[in-house]
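> just coords:
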């Protein structure tokens, strides 16, 4: 079971909201809105998507990584490595 299983509905709701924001940005560009206004909305959508990513990461660490760490062994090492790599991707973006 995925770490976000208990929050799946919330994650989906937040992703749909981001999708709506992106469609709104597309309409702004189609309507030739002012560059700064478009950039402001891009920033808002980016932050919303980052918030979803952080929520998924927190769920992964508290569920998948914690479970694997309790078991120990190579699976724990793999899950910790995956979490570290995911954090690095988020920090770089």
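Yep, that arrived. On a predicted model such as this, the values are computed, not experimentally measured, just so you know. Numbering: from 1, shown residues only.
> contacts and neighbour counts: CA atoms only from here.
Noted.
> Does residue 2 belong to a helix, a strand or coil?
Each residue gets one of three states, and residue 2 gets coil by DSSP: H, G, I helix; E, B strand; the rest coil.
> Now do it against residue 27, distance only.
Using C-alpha to C-alpha, to the nearest Å, residue 2 is found at 35 Å from residue 27.
> Distance of residue 25 relative to residue 46?
Residue 25 is 12 Å from residue 46, by C-alpha to C-alpha.
> cool, residue 78 as well?
Separation of residue 78 from residue 46 (C-alpha to C-alpha) stands at 29 Å.
> second one coming, line it up with the first:
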């Protein structure tokens, strides 16, 4: 990913949050946590990962639209759309 620190920071924050939530899910499963609590935490992990993915794709789309001549990370609109749809 060829992004600015301002682009990367929110994505990293989401991924770190998801990592913490996933660690909590693992610990809950290992320690016999309640099913409801495990599933709720797992849903939170999934949501955080989805949001990070959408944020990465949105940044790529914005870069593509604002600087179509930039060839540092060449992606077509069709490729971006396909990536977006994998998260939907």
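Here it is on my side, so go on. Computed from a predicted structure; not experimentally measured.
> Give me the longest helix you can find in structure 2.
With secondary structure taken from DSSP state H, structure 2 has its longest helix at helix 35-66.
> Centre of the chain to that one, how far?
4 Å (C-alpha atoms, centre = their mean, to the nearest Å).
> Name the residues of it that are buried.
Neighbour-count burial for helix 35-66 of structure 2, counted by 16 or more other C-alpha atoms under 10 Å, picks out 38, 41-42, 44-45, 48-57, 60-61, 64.
> Centroid-nearest residue for structure 2?
The centroid of structure 2 falls nearest to residue 52 when counting by C-alpha atoms, centre = their mean (2.2 Å).
> which ones are touching the spatially closest residue to that residue that is not a sequence neighbour?
For residue 52 of structure 2, ignoring the flanking residues on the chain, the nearest one in space by C-alpha to C-alpha, 6 or more residues apart in numbering is residue 11 at 5.3 Å. Residues near residue 11 of structure 2 by C-alpha atoms under 8 Å, 6 or more residues apart in numbering: 52, 55-56.
> do the same with residue 85 of structure 2
By C-alpha under 8 Å, 6+ apart, no residues touch residue 85 of structure 2.
> per the alignment, it corresponds to what in structure 1?
Matched to structure 1 by TM-score structural alignment, residue 85 of structure 2 sits across from residue 88.
> Name the nearest residue to residue 24 of structure 2, ignoring sequence neighbours.
residue 41 (7.6 Å).
> Compute the distance between the one you found and residue 50 of structure 2, please.
14 Å.
> hang on, the earlier thing: buried residues in the helix or strand harbouring the match of residue 85 of structure 2, which are they?
For residue 88 of structure 1, the element it lies in under DSSP states H and E is helix 73-92. The neighbour-count check on helix 73-92 of structure 1 (16+ other C-alpha under 10 Å) flags 76, 79-80, 83 as buried.
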